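Peer 1: below are the sequence and a predicted model; questions follow.
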Amino acid sequence: MSIETLTHEISTLKDTNILVSASAGAGKTTLLIKRLMTRIMNDRISVNQICALTFSEAAAHEMKDRLKTELLKVYKSCLDESLASFIKEQLSLVDTAMISTIHSFALSLIKDFSYVLNLDPEMSRNVLDDGTKQLLFDECSDSVIQNAIKNHPEDFQSLQSLVSTSAFDFTDIKKVIQEIYQVRRLQLNPEDFDLKTLMLHQDPLSIILPILSEEFSHKLIKALVGCEEVIRLGSMSGTKMNPVFDLQETLNKFLTQVNEGELLEVVRAIHGEVWFQGIPKIKDHPSYSKAKSELQECLKSLSTSFDDIEAHLNDVSSLVPHVRLVIELVKELTALMQSKKEKLKVIEFDDMERLAYNILTHPDFDVPAFYRSRFSDILVDEFQDTNDVQNEIITLISNGKNVFRVGDVKQSIYRFRGAKPQLMRSMIKNQTPKVYVLPHNFRSSEPIVMFNNLLFNILMNVDGFSDEYREDDRVTVGKDSQKLITSPVTYLKVNKSAEEDELIDFEDEEIEDEERDDEEQDHEQEEYFKTKTYDKSADYVKARVITKDIIQRHQEFNVPFKEFCVLVKSHAQKDILKKLFDEKGIPHFINSPQGFLKHPAITQCLMLASYCLFPNDYYLSGVLLSQFTDLSSNDVAQLKLTKNLNQALLEQYPDVHASLNELRNKVLSLSLSQAMHECCKVNDFYQQCDSQGKLNIDALIQKAVDFENSHQGGLVAFIQSLEHLKDAKIAEAMDVALSDDVVKVMTIHASKGLQFPLVYVFNDESTTVHASRDQVIVDSNYGFTLRIKQEYGIIVKNIVRDALLYLEKKAAYEEALRLWYVAFTRAEKEMICVGMNRETVSLSSHLHASTVLKSKGINGLLSGLQAFFPQQLCTIQEIDDPDRSKIVSIEKVIQEDVIALPPSKKEELHPIILLPLDKSNRLKPNEVGSLVHKILSLAIVSSNPIQIVHSLSQDLSEGQKEGMLSFFTHPITSSWQKAEKFSEYPIITQDEDGYHQYYLDLLIKNEEEWIIVDFKTDVVTSLEELKSRYMNQMSSYHHALKDYAPRLKTMIYSIVLKDAIEVISL
């Protein structure tokens, strides 16, 4: 079937549920738009009858934008007046259509039906930020613990001794109940989760026996592979290997028994066997000795797996009282969190799905019936990342035959968010609903496509793992142009120099563990596995190789920097690359997960705000050493030598002292957002910051506004919430466009859905399971368990923990392979994998889970499989670690506005200047702006705008009222009297973060031109300042409408200056 015929059939099929499996680069977004257009144009389904659910806001805005583009194309060529009217109506509905993330859909459902759960409607308008959420979480957790100490002192003390070495430090127990709380709340039925946990400890063997059998069979297979290697190496030397053949026969017998459900019989038999005699010794044969040693380790692991099964079961039963108490603590935490949120009239981000589900399943209200009658079609993008609650919501609002799902199990990499790829996997297996597979890749060159088919046909068809790389996953290129690029994948294996064991220059830097990255920063914090960093030098070696190669390609072949992208697994690797790129002058876009709170602009602003609250020497010294004063470090040191720092400042720099006191008094009298805004104005601080600093300050002010709108706390509470955000590692605000000539470095998670001409893949060298060190192991299907600790703190074996840890390790490695599939499918023209050249064992093309579970990361797998890579698909090069000092730096002059270059020399600073405050205005800055915009939106469409302004502006200052009135008498408005005027006009814009919906303050439509007018209440001294400040914003507005207007002009009207300035006119 041709691709045209296939997509036509998928787009036109009706009255049945459909699942489309779309591999990377298969054109799923194009298919979704085609499906939407077919339903709208052929079946006359209105846009407001469609519910399209995406994984991210950017994807939702892209879908809206592309749908509008397609509708506009048809509209422009339409000759049928009736059809043209219908299309025009659909264009007007797109902006408000239910094309959104599932969280946005859930939030809208809560807003409309909050009464079902007797919720205050105000809750749905206030979503907790991460910092405040953690504050609340800790506060409630502490309360729960204190209640337990008071009400169950003996039971709690017993539990405390189990999870902590200290009787008075409750950090570990708090982590335990918080981790369980996070998993439990994602369950469809949290009470079932509690029951599963209890059953897991009351009757463990009946539940975990299949898991233990699977794990044990993997150990047997691993031992059998070891036997084969020992036999191969021993036979080559002429040694008789009969004892190993006998061992092999015994192991195969055991494997058959285990597969038939006789694990316990095999375990008893193994405990009576002698394993370590009879394996021949061969002198001066290191390879054989190594293989023999590894086999002996496998056999030792088998013989010690269950040395006393009855004792292990009794130990597990001893946990039942502790487990019961933990369940009660988690339930109490859940209830207390909900009570606190209701009191504060807020919700958490993760509450949206749960509350929506609870509304839809309420027995006294048939809310699903409303949505079943409203939506003719339900489309679900990225279905592989859907969790149980989300899937149930989709099912509940469906009529049973109108859900169109698109996804790719091979790209499911959000397990830490509760994603259940098995949902899609099960549908494909059962062929329910109707399943289609897109057969082509339209992104990558043919060698890259064929290499990935070859590699993942091995890595995703692993015996013992759940994922499959089926025949229809083997895609072919979809365009002839992809065949013209013949560059094979390059695998660089770097030889580690003898001196590399000692790190140079960077050895004092803290190397962080890997953390999952999401383009949505406020909800990506939990990690399930991470790259070991004990061999730190390997990352520096790979970074040097990549740095040298980028510079060489740029200088010798004029490859633009924007062509390069480096994909890494950990944020620590990004930091290493950033240091090298800065040193060598490579312009780059690297969004650090902790850059926001560590950026100088933010640290200095918070230091000044903290001084205003607590004027001690610590904060004062920080302020004096910052950009807010012109004192040098030597000046401050001299002050400190004499006496009290504050007193010394008063005596030697009375003007500075007076200015700081005046600022402090002013800040303490202001609201939170006003106070932060005031701090940023001191010494013209904002204007002196570079572009990155300004972006971060803007983000800080917005956080203050959001905090203020949602909570009762002021400046102290806000700074405390930011302290909690340090652990959440909030990324910097970034300002980069696709056209910027910078090298992009990002985690593999952040790259999902993107593509780049040339991709470097930063191979990992080893993977370990994070949960192996945790006090609690939590599994969404089985429940949780704790460590078992006996007298004197001795930790003993917990077979339930071992079983859950095996499942966790298996799931983590399965997802790791899917993560590398995402990485290896981002490149368009060229892909370069960089890893260390280590001694590895050649692998079979038919892998078993036991082999993957002991592999040294993706680099170990690639190295072990390299014999299967033909030269036309993959060239393998062994290279030496480049000498860092000999890597040439970029000599060309880089444009100043490119972000992330080394900072320029600090400019001479001015004395502190405190800008005047309009004390007549007691509204918060955001409230002033909101009120002004609201009044103007009403006045613009009124026949008597002057009266509207007078009647609604009682809470504003006279200056603000006059600024609004002056707009209606300004000369520019005289030509607009007969034009169409639209206030709060919705548009979609695209920036570095994707697509965003905004509302234009005023859109004027004449036959000759359209005019965008944006009202600003900023306190400024010139119109040029406003133009400079908002140029990017106005440009995005202009870009969004330029293709629709005969001629387009954008203007800013200043309420403060009572005048307008033209920004763009084309």
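Peer 2: Yep, it's here.

Peer 1: drop to CA atoms for contacts and neighbour counts, all remaining ones
Peer 2: Fine.

Peer 1: now the helices for the stretch 951-1066 of the chain?
Peer 2: Listed in chain order, the helices of the stretch 951-1066 of the chain (DSSP state H, counting those that start in this stretch) span 958-969, 1023-1029, 1031-1041.

Peer 1: longest helix anywhere in this structure?
Peer 2: helix 204-236 (DSSP state H).

Peer 1: who are the packing partners of that one?
Peer 2: helix 242-259, helix 286-303, helix 309-317, helix 799-824, helix 849-853 (3 or more CA pairs under 8 Å, 6 or more residues apart in numbering; DSSP states H and E).

Peer 1: between helix 309-317 and that helix, find me the angle.
Peer 2: Angle, helix 204-236 to helix 309-317, by axes from the mean of the first three to the mean of the last three CA atoms, to 10 degrees: 130 degrees.

Peer 1: related to what we said a few turns ago, adding distance to Ile940, write the helices and strands packed on helix 204-236 out as CSV.
Peer 2: Conversion of the helices and strands packed on helix 204-236 to CSV gives the following (distance: least, CA to CA, whole Å):
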stretch, distance to Ile940
helix 242-259, 77
helix 286-303, 79
helix 309-317, 72
helix 799-824, 50
helix 849-853, 67
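
Peer 1: dropping in the other structure now:
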Amino acid sequence: MTRFEAMLAQQGTCLDPDQKAAVYSDVNCIVSAGAGSGKTTVLSYRFLRLVLEGKATASEILTLTFTRKAAREMHQRIHRLLLSWKDDPVIAAQLAQFDQAPISTLDSFCSSIVRSSSVSYGIAQDFAIDDEQNLANARQCAMRLLDDEHRSEGAKLISTLYSPEDLIDSVLVPLLTQHYFLPQKVSEDAQRIIIEAVEKRYEQVKESFTSLLLRYSSLGDSSKTVQGVREDAVLLLDGIASSCGEEELFALLASPVGFRKKSGGKSEDLLFIKDTYDSYLEMRRLLCLALAVLNGREQLQSIVTFVQQLVEEYQMEKRKSGMLTFSDVSSLAVEILKENKALRKYFKQRFRYIMIDEFQDNNEQQKELLYLLAERLESEGEGIPKASDLEPDKLFFVGDEKQSIYRFRGSDVRVFKRLAGELTSVGGKSIELATNYRSEPALIEWFNTLFPSIMENNGEAYEASFSSLKTRGANEGITSTATILIKPYEDGERDEEEEEAKDSDAEAYSVACLIRKMLTCDDYLIPSPNGPRRPKASDIALLLRSTSNQLSFERAFRNQMIPYTVQSARSLMLEALASDFYAMLQLALYPEDLHAYATVLRSPFCKLSDASLAQVLDQQQLFSPPAGVGEEDELRLLSTQQFYRSLLQAMASESLSQLVFRLWYESGYYLSLTAHPEYQAYREHYTFFHRLAQKHEQAKHSVSQFVDYLRQNLAQNEKLDDLEVINEVEEGVQIMSIHKSKGLEFPIVIVANASSKGRAQKEKLSTFKGVALPHYLNQRFSVTATKTEVARHAGALFDEGEEQRLELAELKRLLYVALTRAETHLVVSGTFGKNNRALGEGKPADTLLLLMTRSLGLDISNPEFQDGLLTVGRIASISEGSLYQGEGESEQAFLKRLEAVQRWYETASPALEQKPLRYAVTSLVSHEEHSVAADLPLFASDELLMSLEQDLTASFGTFVHALCEQMVLKQELGDVRTCMPSELVKALGERELSIMIEDGLALAAAFIKSGWYQSEVEPYPVAAEVGFFSTTEHEGRKVVVEGSIDLLVDRPDHLLVIDFKTDRRRDAEVHRFQVETYMRAVKRIYQRPVKGCIVYLRDVETIEVWEGVDDDADTL
């Protein structure tokens, strides 16, 4: 028996066979550790064995983790284990040097490598890692290049391809910060590499497409459909044969010619057309994409050159400022170890063993780093070593392919899966820890029936495979449960008598009621050292895929008096605390702000009564009690006045976080809230608000800058990034994202909002052949007779749905992580609506709830089912007031309070003549038609519109405006019906709608193809629907006018205002006031020369541009 085995026996530690095999492994090994299988135990006991058997000292074992929290826990676990054997002389010696044990995150370790050789890359050794500052630097570099008066052709082109609000923050900043890490550059051959790949693909598709057209042209059936397809094929074949070049061929294939509906007959030819028509459409689409890229060679090169310059400037800024990102450090570490063989040798000699936890969350680059460190001592090869070039016993990987859920951070499950094959092929081992010690056996057995079908695959590298889990012994007296709560889709009108709450609120209310039941009955007992007991709120975790509906659950928990804590401050800016604190700080900066003053008076800072509010607002001095005010209100005012004065003095010397502390504690706000049990949850909002103040304090922001930030974000239901707090003790239900829950476990887990499809991200960048670029094309082409698509980049030519498959594969893993957090009881809830049921043949499940219901064979329209531990129940609809009904005050107290203020409310105010103070610009325009108005061309839709009982001419104009704006802004049209006002869709049949669509597209396309648009608009940045407020004289009064400019073109020497009209007659003078009002507003706002024009879409060849306007209005 070895000393290690003797120690285990003496301690009474019993490792299961899988764990023992991993701990005793003395070859390169990859351990697949399922949820709750004891991977930390394996890592710590293997560390102990290596030390006890004299194979390495603590300082020679490099232990790497994915997060700082995991590194701390690993350090503590190993240290405690060594400490329990401190009497052993070998262990005592290692404990004395344990502070030198390299147990850290992979990022931290990479930093130490880079500091050893950073000077070689022009980076000071004292560099800092600051992702926020790098975002700011990236933004500044992008703005510099775009604003340069001598800006490149690429800068000009990219400014026309993206909207101004997207270009910097959604395109160029992500391009720099997520794709080009030091020392990466844009390949000099980028354009050639892309074009060669496109040319090869084009020839392949063209050959198959021509073959299909030849087959169509030879069809002999005499039916009208077959004849039409044959004629189309002959026309296209002739066009392909006679085309003079790529541009002419693109014009042919991009046109609506040659598109038909699928055939429905049963003849041999009709069946052939039916079977091949989807292939015809797809090949034609691919040819259009390829031709668009080939025709856009110059645009591609100009964008490549622009990105090369942008990356160079950004990386120069990194070197000058010494501010790097974690990704920079990881990339540099690999580059340094590849190039600096002496440094590589130092690290190879320093570490005898390397253990890596959670490796499924890493990628190819991080694997390369570890291979470089594990290269044989005598080897000094070029590049990345192969598995056969590694030390045979140095690497020990731990991970679980089923728990790889960080693809958005760059992790790649395929790397972990390939690793086992690489290592075992050269003598390594692959071991699976198959026993789940976390969850009750009944839950594990249920998982074993649920996940095989969910994770079934055909061996794809990006898919995780599930094998049955083994179980531990059950806890006595515990009966596990699995509950699924579903609100089915209800097609029909809601009850108008009592308005129903949103489905998300109904779900939250149902979950809150279930938690209340868990806390007060014996149906959901959990184990404890003293036997089964009822759960406390802190034993429950609410996990969300997306935090978009978090507010509904917070509101429902408050309604049911359930305490909770949150991991992300989703609702902070919607709650009273943020509004009240903003109002007090705003009042301190701007004492004349009556709105802020009124908010403070009614808030817990003062709690002034309704009766006194109006009187106090009339006083000159803030918080001055007027004559006749009640004694209680007078005391409140004087107390608040005293605090307000102390706040003004404190603002001169105290930090932001100190001021927020003062607002919470010294004003009485905290005591006012905690006096009511239902307000306990608001204490956490203060914690987040205080953390927010600390972040602004660290950024050197002043009070006024902080207040500006609050003003812009109040009432926004948005997640505040990187705003996290650490709670010493978790009190209440823990609300967090599924990603945040990874590595944690809870007696009861509720996976809520499981029907969420997540947030759809619009593609704004493309990575093709290893080159990340913005879009460089805007070529529209037809994909059916009525539907168009836009070619933007070469990557679309090769995209065969891989991105969607990767997302769906990760969704399965996300479900596995969520469910396996549960120890004893599990609840899953969600609601089905019109668009999240994945109806239609072959449509994959794209929500957590659908994955489960399909695996279990549940009827989502009738969700009531019971089988063993599983209960499926229906979420009932609730009234909107349900979430706001609490205990409140008694009816007698309410009537007494009402009587006290009755006379004040009943006092009549003198009647006021009510005239609007704000008008739409269009409502002030005279519609008197001039005799000189000229008729414009009519369309088929005009006759149709005139025949309708309801006048829908304006609705048709709105539709055409929307088409024009989407085309100008280079946006996908997709189904153009989504641009139509609902009243137009409802009033027309299918044939009439087709006429409207055809005419609308014709009007919009005429403008886009006009010579005036291509010379005066297309080369310049354009913004659409630019709103503004201005003042003007109307009926002897100064009033506010509100307008929205159709297009605002940013030309070098002036701004151009464009207003679209679909009128049937040209009468520019009727609309001149409207355009000139727009021009005045733009001139005041931008302080630049302005021109304006009306574009009559029925005649885009005659456009009169007006120059200059008198500056006689105030713009707000």
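Peer 2: Received the coordinates, thanks. The shown structure was predicted, so the numbers you read here are calculated from the model rather than taken from an experiment.

Peer 1: what's the TM-score here?
Peer 2: For these two chains in superposition, a TM-score of 0.61 is obtained (TM-score structural alignment, normalised by the length of the first structure); 771 aligned residues with a CA RMSD of 5.3 Å.

Peer 1: re earlier: turn the helices and strands packed on helix 204-236 of the first structure into JSON lines, including mean neighbour count.
Peer 2: Output for those, formatted as JSON lines (neighbours: other CA atoms under 10 Å):
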{"stretch": "helix 242-259", "mean neighbour count": "16"}
{"stretch": "helix 286-303", "mean neighbour count": "17"}
{"stretch": "helix 309-317", "mean neighbour count": "16"}
{"stretch": "helix 799-824", "mean neighbour count": "22"}
{"stretch": "helix 849-853", "mean neighbour count": "20"}
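
Peer 1: closest one to His61 of the first structure among those?
Peer 2: helix 799-824 (22.5 Å; CA to CA).

Peer 1: who touches whichever helix or strand comes after the closest one?
Peer 2: With elements assigned by DSSP states H and E, the helix or strand that comes after helix 799-824 of the first structure is strand 827-836. The contact list for strand 827-836 of the first structure (CA atoms under 8 Å, 6 or more residues apart in numbering) reads 443-445, 448, 485, 487-496, 538, 542, 545-546, 755-765, 824, 859.

Peer 1: just stretch 665-678 of the first structure next, same as before
Peer 2: Outside stretch 665-678 of the first structure, the residues that touch it by CA under 8 Å, 6+ apart are 605, 609, 612-613, 679, 701, 704-705, 708, 714-715, 924-925.

Peer 1: tell me which two of the residues you listed sit farthest apart.
Peer 2: Farthest apart among the contacts of stretch 665-678 of the first structure by CA to CA are Leu613 and Pro925. That separation is 20.7 Å.

Peer 1: in the first structure, what residue corresponds to Arg418 of the second structure?
Peer 2: Aligned by TM-score structural alignment, Arg418 of the second structure pairs with Ser426 of the first structure.

Peer 1: please confirm that that match is located within a strand.
Peer 2: No. Assessed by DSSP: H, G, I helix; E, B strand; the rest coil, Ser426 of the first structure does not belong to a strand; its assignment is helix.

Peer 1: may I see the contacts of stretch 665-678 of the first structure organised as a markdown table, with neighbour count added?
Peer 2: Compiled in a markdown table, the contacts of stretch 665-678 of the first structure are given as follows (neighbours: other CA under 10 Å):
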| residue | neighbour count |
| --- | --- |
| Cys605 | 26 |
| Ala609 | 26 |
| Cys612 | 24 |
| Leu613 | 16 |
| Cys679 | 24 |
| Ile701 | 18 |
| Ala704 | 23 |
| Val705 | 20 |
| Glu708 | 19 |
| Gly714 | 17 |
| Leu715 | 23 |
| Lys924 | 18 |
| Pro925 | 18 |
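
Peer 1: the counterpart of Phe396 of the second structure in the first structure in helix, strand or coil?
Peer 2: Using TM-score structural alignment, the partner of Phe396 of the second structure in the first structure is Phe404. Secondary structure, three-state DSSP: Phe404 of the first structure is strand.

Peer 1: and Phe404 of the first structure, how far from Pro433 of the first structure?
Peer 2: 9 Å (CA to CA, to the nearest Å).

Peer 1: common neighbours of the two, please.
Peer 2: Joint contacts of Phe404 of the first structure and Pro433 (CA under 8 Å, 6+ apart) are Asn17, Ile18, Leu19.

Peer 1: highest neighbour count among these?
Peer 2: Leu19 (24 neighbours; other CA atoms under 10 Å).

Peer 1: show me what it aligns to in the second structure.
Peer 2: Using TM-score structural alignment, Leu19 of the first structure lines up with Ile30 in the second structure.

Peer 1: following element in sequence after the one helix or strand that match maps to, please.
Peer 2: Following DSSP H and E, one finds Ile30 of the second structure within strand 29-33. From strand 29-33 of the second structure onward toward the C-terminus, using DSSP H and E, the following helix or strand is helix 39-52.

Peer 1: give the aligned range of that following helix in the first structure.
Peer 2: Against the first structure, helix 39-52 of the second structure falls on residues 28-41 (TM-score structural alignment).

Peer 1: circling back: how about the contacts of stretch 665-678 of the first structure in JSON lines, adding secondary structure and distance to Tyr995 of the first structure?
Peer 2: Formatted as JSON lines, these follow (DSSP: H, G, I helix; E, B strand; the rest coil; distance: CA to CA, whole Å):
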{"residue": "Cys605", "secondary structure": "helix", "distance to Tyr995 of the first structure": "30"}
{"residue": "Ala609", "secondary structure": "helix", "distance to Tyr995 of the first structure": "34"}
{"residue": "Cys612", "secondary structure": "helix", "distance to Tyr995 of the first structure": "39"}
{"residue": "Leu613", "secondary structure": "helix", "distance to Tyr995 of the first structure": "39"}
{"residue": "Cys679", "secondary structure": "helix", "distance to Tyr995 of the first structure": "32"}
{"residue": "Ile701", "secondary structure": "helix", "distance to Tyr995 of the first structure": "22"}
{"residue": "Ala704", "secondary structure": "helix", "distance to Tyr995 of the first structure": "24"}
{"residue": "Val705", "secondary structure": "helix", "distance to Tyr995 of the first structure": "23"}
{"residue": "Glu708", "secondary structure": "helix", "distance to Tyr995 of the first structure": "26"}
{"residue": "Gly714", "secondary structure": "coil", "distance to Tyr995 of the first structure": "33"}
{"residue": "Leu715", "secondary structure": "helix", "distance to Tyr995 of the first structure": "32"}
{"residue": "Lys924", "secondary structure": "coil", "distance to Tyr995 of the first structure": "29"}
{"residue": "Pro925", "secondary structure": "helix", "distance to Tyr995 of the first structure": "27"}
